[in-house]
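Q: just need the structure, nothing else, for what follows:
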Amino acid sequence: MHILIIENDDGVATALEQALGAHGYRTSRAATGGEAVGRIHDMDLVLLDLGLPDLDGHEVCRRIRERSCVPVIALSGRSEELERVMVLHLGADDFVLKPFSRHELMARIQALFRRARACPGHTPARLVAAPLVPPQAAAPAVAHGSGGHADRPRTQTGPLHLDPRTRKVFLDREEVRVTRKEFDLLAMLMEEPGTVMRRQAIMSQVWDENWFGSTRTLDVHVGSLRSKLGSADWIETVRGVGYRLTVPAAALVDAKAVR
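A: Sure thing, here's the model as predicted:
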């Protein structure tokens, strides 16, 4: 099975090539939209990054669909609903938000190939005839989104409490509603308050050790946590390195007042 990777980021493209190669797929790469449109013949699937330097990714998707019915998975770091809706309307078969894990991507690729085999009248013959690539031995199962914290006791840093069993966060005894990833991020930072956690380490533990894409999503989650905790001082940015959890002086004063 031959997959075309349309990605201008060398690091992401190389990681995708290695991951796909490990699963038995043959790959080719195009770094621009113009190059990609001319190379879609004889491809079994296209991975299309929407942030290309020459052509808008939506336009590339439209041109591909004009020339071929090859399955297209769009990749983007933008989470807006309009981004997903537009590219799906233009002919993409699936949309994956960056950063994403290798396991998620492989599952989506195999799902597309399964659908292709189930609908032979709408699919190129080589896709219907081609066998599915068997997945590699599965890694030990981990509860998705648990972040490995479910079996740990309740954690406290100043007036901030985190309960891994219920996956709830409390500040000054009032619950702070957080998302799954925000909880996992906060749990990691609370493991060692005051210790700098490197960006790559956070991405590997909170998202996936085989994630692809920009670490910008980490900054977004940190910003959201700061807002929910009521102060940017809770999570300190160490420029060029990562983040660490600190307890704002104002929070300590408020905690004493509550007592």
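
Q: switch to C-alpha atoms for all contacts and neighbour counts from now on
A: OK.

Q: so who does the closest residue to G57 other than its chain neighbours touch?
A: Distance criterion CA to CA, 6 or more residues apart in numbering; nearest residue to G57, sequence neighbours excluded, is L50 at 3.8 Å. L50 sits next to D56, G57, H58, A74, L75, S76 when contact means CA atoms under 8 Å, 6 or more residues apart in numbering.

Q: which residue ranges form the strands in the stretch 51-200 of the chain?
A: 72-76, 94-97, 100-101, 155-157, 160-163, 168-171, 174-176, 197-198 (DSSP state E, counting those that start in this stretch).

Q: where do the helices sit along the chain?
A: 10-22, 33-37, 57-67, 81-89, 102-118, 125-129, 180-191, 199-202, 216-229, 249-258 (DSSP state H).

Q: which of the ones you listed sits closest to L45?
A: In terms of CA to CA, the element of the helices of the chain nearest to L45 is helix 102-118, at 8.3 Å.

Q: picking that back up, adding distance to I235 and mean neighbour count, write the helices of the chain out as CSV.
A: Shown next, in CSV, are the helices of the chain (distance: least, CA to CA, whole Å; neighbours: other CA atoms under 10 Å):
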stretch, distance to I235, mean neighbour count
helix 10-22, 28, 16
helix 33-37, 39, 19
helix 57-67, 35, 19
helix 81-89, 29, 14
helix 102-118, 29, 16
helix 125-129, 49, 15
helix 180-191, 8, 20
helix 199-202, 13, 16
helix 216-229, 7, 16
helix 249-258, 13, 13
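
Q: second chain to compare with the first, below:
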Amino acid sequence: MPARILIVEDEPSICENVVYALEADGFAVATATTGREALDRMTAQTFDLIVLDVGLPDITGFEVCKAIRKTQSLPILFLTARSSEVDRVVGLEIGGDDYVVKPFSPRELVARVRAILRRVSATPLPPNAHDAAIPLVIDDVRCQAIYFGTALNLSRYEFRMLKAFAAHPGRVFSREQLMDHASEEPDASMERTVDTHIKTLRSRMRGVRAGIDPIVTHRGMGYSLLETWPDA
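A: Presented below is the predicted three-dimensional model:
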């Protein structure tokens, strides 16, 4: 069954191009032209990913994202004419998985949609990844992090940060170093974005093992991953 994508875009020409590109690649596509229509559609139907315009006529895409994140964790790809650093950071901080800046190539958008869906797909994991006795396994092929046998639902930035931590347990990474590992455009990121992603990582990992705080804060220096794992 093809993945279902909801396109939330009020400009007809852009919406048509996106729909055409995704359907040509085998996706099942539905559309909405306002934020409220999108939220209504999500109540009535199930989707695997949302392509969400930031500049909608009723409420902003950021507001739609916040509303979605109250009840669902499905991936969100922002479409935006806003290329400034602050707007991109805000979109990622409130729960977006990726963004594409207008004007964009439909082929690039399809590639980003496929990359996100591969990351969050329920593809069977390697046998050792299911071993709950192993605290943290990084599956590079599927771009997944498995924590005590449970696959974590991470953004690509969070996955890359956790991968860097896992490769060097106990090493203290500065925020700048973590941005270098996580982003293709580290100079366009903000240090506070790292803090936001670390907060999300901690929350998701504590959701699996509440008794363990796996990421250590080193004030004035950065963060590290535990070298030894306590019982929990």
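
Q: before we move on, back to that, now render the helices of structure 1 as TSV, adding distance to L45 of structure 1.
A: As requested, the helices of structure 1 are arranged in TSV below (distance: least, CA to CA, whole Å):
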stretch	distance to L45 of structure 1
helix 10-22	12
helix 33-37	12
helix 57-67	11
helix 81-89	15
helix 102-118	8
helix 125-129	9
helix 180-191	30
helix 199-202	30
helix 216-229	27
helix 249-258	53
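
Q: does A30 of structure 2 touch L6 like I think?
A: Yes - between A30 of structure 2 and L6 there is a contact at 4.9 Å, judged by CA atoms under 8 Å.

Q: more neighbours: the two, which one.
A: L6 (23 against 16; other CA atoms under 10 Å).

Q: tell me the contacts of the more buried one?
A: L6 of structure 2 neighbours (CA under 8 Å, 6+ apart): V29, A30, T31, A32, A38, F47, L49, I50, V51.

Q: which position in structure 2 pairs with H2 of structure 1?
A: For H2 of structure 1, the aligned position in structure 2 is R4, judged by TM-score structural alignment.

Q: mind checking which of the contacts of L6 of structure 2 are in strands?
A: Judged by DSSP state E, the contacts of L6 of structure 2 include V29, A30, T31, A32, L49, I50, V51 as members of strands.

Q: ok, the fourth one - contacts?
A: For A32 of structure 2, the residues meeting the contact criterion (CA under 8 Å, 6+ apart) are L6, I7, V8, E9, D10, A38, R41.

Q: what about the third one, how many residues nearby?
A: Neighbours of V8 of structure 2 under the rule other CA under 10 Å: 26.

Q: what do you get for the last one?
A: Neighbour count of R41 of structure 2, defined by other CA under 10 Å: 16.

Q: what's the matching residue for it over in structure 1?
A: Using TM-score structural alignment, the equivalent of R41 of structure 2 in structure 1 is R39.

Q: returning to what we had before: to which residue of structure 2 is the residue nearest to G57 of structure 1 aligned?
A: Aligned by TM-score structural alignment, L50 of structure 1 pairs with V54 of structure 2.

Q: for Y243 of structure 1, what are its contacts?
A: Y243 of structure 1 neighbours (CA under 8 Å, 6+ apart): L189, V196, M197, R198, R199, I235, E236, T237.

Q: what's the neighbour count on the match of H2 of structure 1?
A: Using other CA under 10 Å, R4 of structure 2 has 18 neighbouring residues.

Q: contacting residues for it?
A: Each residue near R4 of structure 2 by CA under 8 Å, 6+ apart is listed here: F27, A28, V29, A30, T46, F47, D48, L49.

Q: who are the contact partners of the third one?
A: Put plainly, it is V29 of structure 2. The contact partners of V29 of structure 2, taken as CA under 8 Å, 6+ apart, are R4, I5, L6, I7, V19, L22, E23.

Q: hmm, back to that, next one: the match of H2 of structure 1 from R107 of structure 2, what distance?
A: The gap separating R4 of structure 2 from R107 of structure 2 is 18 Å, by CA to CA, to the nearest Å.

Q: likewise A167 of structure 2?
A: According to CA to CA, A167 of structure 2 and R107 of structure 2 sit 33 Å apart.

Q: equivalent analysis for I76 of structure 2, please.
A: Distance, I76 of structure 2 to R107 of structure 2, using CA to CA: 18 Å.

Q: now do I59 of structure 2
A: Distance from I59 of structure 2 to R107 of structure 2, by CA to CA: 28 Å.

Q: then T31 of structure 2?
A: From T31 of structure 2 over to R107 of structure 2 the distance is 19 Å, taken as CA to CA.

Q: how about T34 of structure 2?
A: 24 Å.

Q: next one: T80 of structure 2
A: The gap separating T80 of structure 2 from R107 of structure 2 is 16 Å, by CA to CA.

Q: again with L136 of structure 2
A: Distance from L136 of structure 2 to R107 of structure 2, counting by CA to CA: 34 Å.

Q: try L6 of structure 2
A: Taking CA to CA as the measure, L6 of structure 2 falls 17 Å from R107 of structure 2.
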